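>>> predicted coordinates and the sequence they were generated for:
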Amino acid sequence: MPRPSPGRTPRARLAALVLVLVLPLSAACSSSSDPEAAPERLSRGDDQVSLASHPVQTKTKIHRVYGRLGDAKRKAVRRQVGKAVDRWWEAAYLGGTYPRSSFPSAFPGFTKGAEKRARSDKALLTNETGGHRIDAVEAKHRAVTLDILATRRQARSVTAHFTLRFDTRGDKTGTTTVRGRLFLVRRQGAWRIFGYDVAKGAR
């Protein structure tokens, strides 16, 4: 199952935490943190984010399960992880009042380590850089596909492959696509994002 590779050299690890690809109208970033080492607390924004209402619903499906996991538990993982991804999307891209340039609670459900790294990647992981030029955001496509690792009939970790596409209106008018992977582990009864590999482009 795809997941962040352990044992990187300090130089390789540093490269994984910064911008790794820059092309016209596109960019990418990746990061991960050890879920076992992450303090088991909710992100500061978890109790502040409210879901906005958008006409396009997120389609979440399971691609593959490694190990044995019953149907009821598969459905629960699909629902819970889909909700975790939705909360980040709403906080970082789709929700809130525009125009704005502040996204203080953009990473609900991230572990402490992942949130710290994500704040350095706000240009990719949120609408912060162009938010002051946006009057409105409208979701056009929301899809999440899951690979689940299970042992002893329990889901232990998930890789969520996602695509989010939305239109913006205002001084910054166009279509933005965000795609990539989120790495999640279950902590304190909830699925937490401990790593990411994300690309963002606009046209």
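Nice, thanks for sending it over. Quantities reported herein were computed from a predicted structural model and do not represent experimental measurements.

>>> drop to CA atoms for contacts and neighbour counts, all remaining ones
Fine.

>>> and the one helix or strand W88 maps to, which residues are buried?
Per DSSP states H and E, W88 falls inside helix 71-89. For helix 71-89, the buried set under the neighbour-count rule, 16 or more other Cα atoms under 10 Å, comprises 74, 77-78, 81-82, 84-89.

>>> okay, now the one to match up with it:
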Amino acid sequence: MVTDSGIGKVRGPLSPPRRAEVVRDVTAVVDAWSTRAYGGDYPRTDFADAFAAFTPDARALALRKTSLLSNAAAGADLEAVTIARRVVRVDVLAPRGKVAGATARIRIVLDLSGPTDRREVVTGRLLLSPTAKGWRVFGFDVSRGRDS
């Protein structure tokens, strides 16, 4: 599945090549999280690796909200999950041309098969900061519900 990704708002001077690099790197974090959290083989119950790119505090909070940030609550009962669509828009904060942070605005459409087939949508924001080890999620504001 190819993610529909692009640049959103940019605060500060940032060259087009640098913008593209930030979008690529942040999208890779979103892709890794969402694939591990929602995709994969089913039935299953282990989703802990989904939060590998989260900071320790964000990971601890995410592990308390696994029914929102992964399929952990229903994973044992699911037969299959398809990520039907993944959209990422990256807002960047770059004071004086130095990238200081990014917000990934996300929309992930999931087709879940199991006792009841359904389509769900995960929307919201992941807040990321650049570190020596790559981009890390330090916060999130995400909601999940059935697609109407």
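All right, it came through fine. Being a predicted model, the structure only gives us computed values, none of them experimental.

>>> on that earlier part again, tell me, the helix holding W88 of structure 1 lands on which residues of structure 2?
Mapping helix 71-89 of structure 1 onto structure 2 (TM-score structural alignment) gives residues 16-34.

>>> and the contacts of the matching stretch?
Under the criterion Cα atoms under 8 Å, 6 or more residues apart in numbering, residues 3, 5-7, 50-53, 70, 88-90, 102, 104, 128, 135-136 lie in contact with stretch 16-34 of structure 2.

>>> for the residue at the greatest distance from the centre of structure 2, give its distance to S15 of structure 2.
Here structure 2 reaches farthest from its C-alpha mean at R96, the gap being 27.5 Å by Cα atoms, centre = their mean. Separation of R96 of structure 2 from S15 of structure 2 (Cα to Cα, to the nearest Å): 12 Å.

>>> mind checking which helix or strand N71 of structure 2 is in?
Per DSSP H and E, there is no helix or strand for N71 of structure 2.

>>> over to P13 of structure 2?
P13 of structure 2 belongs to no helix or strand when assigned by DSSP H and E.

>>> residues touching the corresponding residue of structure 1 for V121 of structure 2, list them.
For V121 of structure 2, the aligned residue in structure 1 is T177 (criterion: TM-score structural alignment). Contacts were defined as Cα under 8 Å, 6+ apart; by that measure T177 of structure 1 touches 163-166, 200-202.

>>> narrow those to those in strands?
163-166, 200-202 (DSSP state E).

>>> how about those residues in TSV, adding neighbour count and distance to L21 of structure 1?
Formatted as TSV, these follow (neighbours: other Cα atoms under 10 Å; distance: Cα to Cα, whole Å):
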residue	neighbour count	distance to L21 of structure 1
T163	19	18
L164	20	19
R165	18	20
F166	19	22
K200	22	10
G201	18	11
A202	16	15
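
>>> out of those residues, who's nearest E115 of structure 1?
In terms of Cα to Cα, no member of these lies closer to E115 of structure 1 than K200, at 18.2 Å.

>>> can you find the partner of that closest one in structure 2?
Using TM-score structural alignment, the partner of K200 of structure 1 in structure 2 is R144.

>>> show me where structure 2 has its helices.
Secondary structure of structure 2 (DSSP state H): helices at 16-38, 56-64, 66-69.

>>> isn't S70 of structure 2 right next to F47, touching?
Yes - the pair S70 of structure 2 / F47 is scored as a contact, 7.0 Å apart, by Cα atoms under 8 Å.

>>> joint contacts of those two?
Residues touching both S70 of structure 2 and F47 comprise A37, with contact defined as Cα under 8 Å, 6+ apart.

>>> neighbour count for the two, which is higher?
S70 (26 against 19; other Cα atoms under 10 Å).

>>> ok, now how distant is that one from L127 of structure 2?
Using Cα to Cα, one gets 17 Å for the distance from S70 of structure 2 to L127 of structure 2.

>>> go on, F47 of structure 2?
Per Cα to Cα, F47 of structure 2 is found 20 Å from L127 of structure 2.

>>> and D4 of structure 2, by the same measure?
Using Cα to Cα, one gets 18 Å for the distance from D4 of structure 2 to L127 of structure 2.

>>> neighbour count for these two, which is higher?
Shown here are D4 of structure 2 and L127; by other Cα under 10 Å, L127 has more neighbours (21 against 13).

>>> still on that earlier bit, between the helices of structure 2, which gets nearest to G114 of structure 2?
Minimum separation from G114 of structure 2 across the helices of structure 2 (Cα to Cα) falls at helix 16-38, 14.0 Å.
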